[in-house]
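1. Sequence first, then the predicted structure:
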Amino acid sequence: MVYILPQLPYDYAALEPYIDRLTMKIHHDRHHQAYVDKLNQALELYPVAKEWSLSQLLGSLAELPDQVAMNIRNNGGGHANHSIFWESLTRDAKELPSPPLLAVITMAFGSFEGFKRQFATTAQQVFGSGWAWLVVDEDGQLAITATANQDSPLMLDQVPLLGLDVWEHAYYLQYQNRRPEYINAFWQIVNWTKVTECWQKNGG
């Protein structure tokens, strides 16, 4: 399997004023492309793994030679995480998830606003580079988690539903060191339709 960079489901400028055009272009065309290229290079060193899906690769790192595993962890994780991130965003965002998902979020976190606060706090507290996630955990329950660098929830047998990239390259041109502003802006462009679809496909 040769991995390719997925096209954005919208124009580079579609998410303005919340994420600017230049950030989207550099983030997608350069950063994500680099992860794809390096993932393919890593698989050249271990051809048997070319037959595995990305989820299988990230869930089976212990079965790979150390150097190959490290490259796939970093670059396969980067590819998986960014592919989810682009789909998590839309210019036509709805304020709330679908009623069934909203009910489950409310049950898990006390309220939708409580969920947003906990998610934002998790994103803000990521030290350095990483991600905040809404996932279906190993027990089939909704949970908010964080991963460092390009580690993926797929490595932990979790299903990522919504991801927020808090690497500086995701926001620095527009927000500089003001990560909380970027996190707050994120809620204006969340693709709850896509999040709901993913949740439904995974037992919701």
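-> In hand now; what should we look at?

2. Only C-alpha atoms from now on, for both contacts and neighbour counts.
-> Will do.

3. ranges for the helices of this protein?
-> 21-26, 33-44, 54-59, 66-71, 77-87, 99-109, 112-124, 172-175, 179-186, 192-201 (DSSP state H).

4. which residues are in contact with the first one?
-> With contacts defined as C-alpha atoms under 8 Å, 6 or more residues apart in numbering, helix 21-26 is touched by Tyr12, Ala13, Ala14, Leu15, His169, Ala170, Tyr171, Leu173, Gln174.

5. chain center to that helix: distance?
-> 17 Å (C-alpha atoms, centre = their mean, to the nearest Å).

6. And it, what's buried?
-> Using 16 or more other C-alpha atoms under 10 Å as the test for burial, helix 21-26 gives Arg21, Thr23, Met24.

7. and if you look at the third one?
-> Along helix 54-59, the positions that meet the burial threshold by neighbour count (16+ other C-alpha under 10 Å) are Leu54, Ser55, Leu57, Leu58, Gly59.

8. Please look at the second one and Leu154 and confirm they touch.
-> Yes: when contacts are counted by C-alpha atoms under 8 Å, Ser55 is listed as touching Leu154 (6.2 Å).

9. what's the closest of the buried residues of helix 21-26 to Leu161?
-> Of all those, Leu161 sits closest to Met24, with 20.8 Å by C-alpha to C-alpha.

10. how much space between the closest one and Arg91?
-> For Met24, the distance to Arg91 equals 13 Å [C-alpha to C-alpha, to the nearest Å].

11. and Asn202, what does it touch?
-> With contacts defined as C-alpha under 8 Å, 6+ apart, Asn202 is in contact with Val159.

12. for Lys194, same thing?
-> Per C-alpha under 8 Å, 6+ apart, neighbours of Lys194: Glu87, Ser88.

13. Next, work out how far apart it and Asp66 are.
-> Taking C-alpha to C-alpha as the measure, Lys194 falls 35 Å from Asp66.

14. go on, Lys25?
-> Lys25 is 33 Å from Asp66, where distance means C-alpha to C-alpha.

15. And Ala34, by the same measure?
-> Relative to Asp66, Ala34 is positioned 21 Å away (C-alpha to C-alpha).

16. and here's the other structure:
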Amino acid sequence: MTYELPPLPYDYKALEPYISSGTLEFHHDKHHAAYVTNYNKLVQDAGLAEHPIEEVIKVSFKDPSKAGIFNNGAQAWNHTFYWSSMKPGGGGTPTGPLADKINADFGSFDKFKEEFKAAGATQFGSGWAWLVLDNGTLKVTKTLNAENPIAQGQTPLLTMDVWEHAYYLDYQNKRPDYIATFLDNLINWEFATANFTAA
């Protein structure tokens, strides 16, 4: 069972001017593709190729001897999730049950935005900011390098990549500008709502 590199759910130019086609081509076709290629080779060698990637992520996270499998598998999965966490004409505010849950668990949508911005801005080095469901409660978390909520037993609803290759061509060292743009213009709240409903 080879894990396939999924195509982007939109055209390379679809997120402009917020994320350039050059960034998406480089990020998806080089970085994401390399994680998928490396993951498939490593799981084949380890006899894990027949297992779903989510299962391999959970198993390999707990086994230091499988760090390469975890890093490449989790990054392959994280990127697929990240592409779906954005959409052309995204941003704004969620509606329905997810909006109600955000208000209940964070106090307000503005408080959620504040926490999400802080998670992305204070993740030292490479990593991710997430909105997750953890034992019935919405939380904002951040993870280092390839780590993700699946490995922590949480349900991810959306993510923002804060590795430099996600934003450096467009924003240089201004990560806070990228984060604000992600929230205001890119977040796919329908995707997050679907994940919340399915949890």
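-> Yep, it's here. No experiment lies behind these values; they were computed from the predicted model shown.

17. need the contact list for the nearest residue to Gly125 of the second structure once chain neighbours are set aside.
-> Distances taken as C-alpha to C-alpha, 6 or more residues apart in numbering place Trp163 nearest to Gly125 of the second structure, at 7.2 Å, with adjacent residues excluded. Going by C-alpha under 8 Å, 6+ apart, Trp163 of the second structure touches Gly125, Ser126, Gly127, Trp128, Asn145.

18. Which position in the first structure pairs with Trp163 of the second structure?
-> Under the alignment defined by TM-score structural alignment, Trp163 of the second structure corresponds to Trp167 in the first structure.

19. Who are the contact partners of Ile102 of the second structure?
-> Shown in contact with Ile102 of the second structure (C-alpha under 8 Å, 6+ apart): Ser108, Phe109, Phe112, Leu138.

20. Show me what the first one lines up with in the first structure.
-> So the one you mean is Ser108 of the second structure. By TM-score structural alignment, Ser108 of the second structure lines up with Ser111.

21. which one of the helices of the first structure is the most hemmed in?
-> Highest mean neighbour count among the helices of the first structure (mean count of other C-alpha atoms under 10 Å): helix 77-87, with a mean of 22.

22. That one versus helix 33-44: what angle between them?
-> Relative orientation of helix 77-87 of the first structure and helix 33-44, computed by axes from the mean of the first three to the mean of the last three C-alpha atoms, to 10 degrees: 140 degrees.

23. which residues in the second structure does helix 77-87 of the first structure align to?
-> Taking TM-score structural alignment, helix 77-87 of the first structure hits residues 74-84 over in the second structure.

24. Average separation of that stretch from the aligned part of the first structure, please.
-> Taken over the aligned residues, the distance from stretch 74-84 of the second structure to the first structure averages 0.5 Å (mean C-alpha distance after the TM-score superposition for the first structure).

25. So what touches that stretch?
-> Under C-alpha under 8 Å, 6+ apart, the answer for stretch 74-84 of the second structure is 6, 8-9, 32-33, 35-36, 39, 53-54, 57, 146-148, 158-161, 188, 191.

26. try 7 Å this time
-> Under the criterion C-alpha atoms under 7 Å, 6 or more residues apart in numbering, residues 8-9, 32, 35-36, 57, 146-148, 159-161, 191 lie in contact with stretch 74-84 of the second structure.

27. Return the distance of it from the chain's centre.
-> Counting by C-alpha atoms, centre = their mean, stretch 74-84 of the second structure comes out at 5 Å from the chain centroid.

28. now swap in stretch 75-87 of the second structure and tell me
-> 5 Å.

29. for stretch 169-184 of the second structure, same thing?
-> 15 Å.

30. List the contacts of that stretch.
-> Residues outside stretch 169-184 of the second structure that contact it (C-alpha under 7 Å, 6+ apart): Tyr18, Ile19, Ser20, Thr23, Gly91, Gly92, Lys117, Gly120, Ala121, Tyr167.

31. now for these, which pair is the farthest apart?
-> Taking C-alpha to C-alpha, no two of these sit farther apart than Thr23 and Gly92, at 22.9 Å.

32. mind listing what the aligned partner of Pro97 of the first structure in the second structure touches?
-> Mapped onto the second structure by TM-score structural alignment, Pro97 of the first structure lines up with Pro94. Applying C-alpha under 7 Å, 6+ apart, one finds that Pro94 of the second structure lies in contact with Trp189.

33. try 10 Å
-> Asp100, Ile102, Phe109, Ile187, Asn188, Trp189, Glu190, Ala192, Thr193 (C-alpha atoms under 10 Å, 6 or more residues apart in numbering).

34. dump the residue contacts of the first one.
-> Read it as Asp100 of the second structure. Contacts of Asp100 of the second structure (C-alpha under 10 Å, 6+ apart): Pro94, Gly107, Ser108, Phe109.

35. ditto for the fifth one
-> By C-alpha under 10 Å, 6+ apart, the residues touching Asn188 of the second structure are 82-94, 158, 182.

36. what do you get if the cut-off is 8 Å, keeping everything else the same?
-> Applying C-alpha under 8 Å, 6+ apart to Asn188 of the second structure gives the contacts Ser84, Ser85, Met86, Lys87, Gly90, Gly91.

37. and Ile4 of the first structure, how many neighbours does it have?
-> By other C-alpha atoms under 10 Å, the residues close to Ile4 of the first structure number 14.

38. ok, now Asp11 of the first structure?
-> By the criterion of other C-alpha under 10 Å, Asp11 of the first structure has 12 neighbours.

39. Cool, thanks, signing off.
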